[in-house]
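Colleague: With the sequence up front, the predicted model follows.
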Amino acid sequence: MPGPLDPNARGKVVLVGAGPGDPGLLTVRAVEALRSADVVVHDGLIDPRVLDYAPAHAQRISVAKRRDRHTLPQEAINALVVAHVRTGAVVVRLKGGDPFVFGRGGEEVEAVRAAGMPVEVIPGVSAALGCAAEAMLPLTHRDWSSAVSFVAGQCKGLSEQDWTGLAGKGRTLVIYMGVWSGGCIADKLMTDGLAPDLPVAVLERGTLPGARAMRTILADLGGMLEREKVVSPAIIVVGEVVELSDAEDKLRVLAGRAEALS
């Protein structure tokens, strides 16, 4: 547990984006922050090689989260970070991807500020950008897509979310955290008017060992996720730009879908 408050100490919080996984995608500022850390509070999907940049004496604290099983609720993570920085520690809050892209970094900044503590943010390569680059999948392209949107794909409240206009001709949709609700997402998008044969890519463990890039069509998204036993971390990309990628074609349309695609 953290020690007592030292009002003359140098304590601060640095929210650091660890990128999609590969340590080579860390920014120079991210590495510098890690090397200055007394405490590293990190997400569960951080590659161990990233943690190696922190000094040997730095305390490493995992606050790993999984679907329906959180080691600590967000409020407890906020309190943990604040408690350590009050002792004068330099606390690096290490988050996968970018802290401000589905990373709840905004909430953590608010909590640290509310406690009267200094905080800074070092951006990271967001998962969508890193995974798409590895798969040679341009999210925008002069001839194919002039807009890209990012959404979270959790099932909770999914049916009430309005994604109208986010995907289709000339547009790319990137879905984070959509593996467990892929079938629901596909049905939702087709109900909203997207063509069942619109290309889709699933980028699993992008930039990490064992990465897979798979291509199918929207109508087969849920089936492909199940057949290929896709697990998080993974992102889903919907749009014509998928045709330009190096993703492997995994399309096996179910008989019940074939008529809809003819």
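Modeller: Everything's here; your move. Note that the structure is a prediction, hence the values are computed from the model and not measured.

Colleague: For the rest of this, base every contact and every neighbour count on C-alpha atoms.
Modeller: OK.

Colleague: First-to-last residue distance for stretch 20-31?
Modeller: In terms of CA to CA, to the nearest Å, the two terminal residues of stretch 20-31 are separated by 15 Å.

Colleague: any idea how far that stretch is from the chain center?
Modeller: 15 Å (CA atoms, centre = their mean, to the nearest Å).

Colleague: Now S126. Nearest residue, chain neighbours left out?
Modeller: G97 (4.2 Å; CA to CA, 6 or more residues apart in numbering).

Colleague: For that neighbour, list the residues it contacts.
Modeller: Going by CA atoms under 8 Å, 6 or more residues apart in numbering, G97 touches 17-21, 103, 124-127.

Colleague: here comes the other one, which I'd like you to weigh against the first:
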Amino acid sequence: MSGRRTALAPPGPGSPTDPGDPGGSTPGAGSVALVGAGPGDASLITVRGLELLEAADVVVIDRLAPHELLEHCPPGAEVIDVSKRPGRHLVPQDGIDALLVERARGGARVVRLKGGDPFVLGRGGEEVQACRAAGVDVEVVPGVTSAVAVPAAAGIPVTHRGLARGFSVVSAHEDLISTVPARRDHTLVLLMGVTHLARSVSILLGRGADPLTPAAAVESGLRPDQRVTTTILRCLPEVAFSLGVAAPAVIVLGDVVTLSPDWERRLIPGA
């Protein structure tokens, strides 16, 4: 990223550029584009997303967005890394919102580069609301979501005739897992699910989920170090712990997991 300026700390809430204060600075000719970069493989970004990146003055990037895409930024573009890691958010969400508004009001073409799709568990909606409240022009460029693409990379379709007619996508950080269907014929995709995996499985089993439900953990999906681990629901926490399954990973539960080539290598302790 030679020739690019970097920054780490945006203005905080309550500053003149706080998006909650539309009466702050006068909006300039700048704009914000939320661009979904897709999961893992940098080539999965859309044509429109790449066009915006190549014309950006400022790029605000997430940890899960492919950082190789920064090579497409113009020389001199400011790159700001606001990566969030489990239990470690160096830049809070309201600070990110304020940063987008500040740079756009200063006349910059800002690209908010996010992993996957901005509107799938990515807080993109909040960032759009902040920009609109501040009178900043904002565009959303959809991306390939990890909720579907990462299972596909492991040979797992989220729907398949005779196996699953629907699917649910939830964050394992939330109690939403207690409300989704707990059936083998309805695929369940858990994002950000590694840390709370044992709790999630316990909730599902407590709700009557079949303990023999096929399960997969796909780590680093669509990257060179992708790893797929298959087992059954009741064994998933034990297997994941023993193998050191780590984020970023997508958890897939349901009969569709049996379509993965890795199902033949499933691990079932004690079997």
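Modeller: Sure, I can see it. Fair warning: this is a prediction, and the values are worked out from it, not measured in the lab.

Colleague: Could you give the number of residues near the residue nearest to L176 of the second structure when sequence neighbours are not counted?
Modeller: Closest residue in space to L176 of the second structure, ignoring its immediate chain neighbours: V170 at 6.8 Å, by CA to CA, 6+ apart. Per other CA atoms under 10 Å, the neighbour tally for V170 of the second structure reads 20.

Colleague: Map V170 of the second structure onto the first structure.
Modeller: In the first structure, the residue matched to V170 of the second structure (TM-score structural alignment) is V151.

Colleague: So its match sits against I175, correct?
Modeller: Yes - V151 of the first structure lies in contact with I175 (CA atoms under 8 Å); the separation is 5.1 Å.

Colleague: Quick one: end-to-end length of stretch 53-63 of the second structure, please.
Modeller: Termini of stretch 53-63 of the second structure sit 17 Å apart (CA to CA).

Colleague: Flag every buried residue along stretch 243-255 of the first structure.
Modeller: Of all the residues in stretch 243-255 of the first structure, those buried under the rule 16 or more other CA atoms under 10 Å are 243, 245-247, 250, 253.

Colleague: Look up how far G124 of the first structure lies from the residue nearest to S126 of the first structure.
Modeller: Distance of G97 of the first structure to G124 of the first structure, computed by CA to CA: 6 Å.

Colleague: For the residue nearest the centre of the first structure, which non-adjacent residue is spatially closest?
Modeller: Nearest residue to the geometric centre of the first structure (CA atoms, centre = their mean): A127, 5.0 Å. Distances taken as CA to CA, 6+ apart place P20 nearest to A127 of the first structure, at 4.6 Å, with adjacent residues excluded.

Colleague: Alignment lookup: the one you found to the second structure.
Modeller: Under TM-score structural alignment, P20 of the first structure pairs with P39 in the second structure.

Colleague: what's near enough to touch that match?
Modeller: Applying CA under 8 Å, 6+ apart, we find P39 of the second structure in contact with 64-66, 115-116, 144-146, 149-150, 221-222.

Colleague: Look up how far V245 of the second structure lies from it.
Modeller: 18 Å.

Colleague: V148 of the second structure falls within a helix, correct?
Modeller: Yes - under the criterion used here (DSSP: H, G, I helix; E, B strand; the rest coil), V148 of the second structure sits inside a helix.
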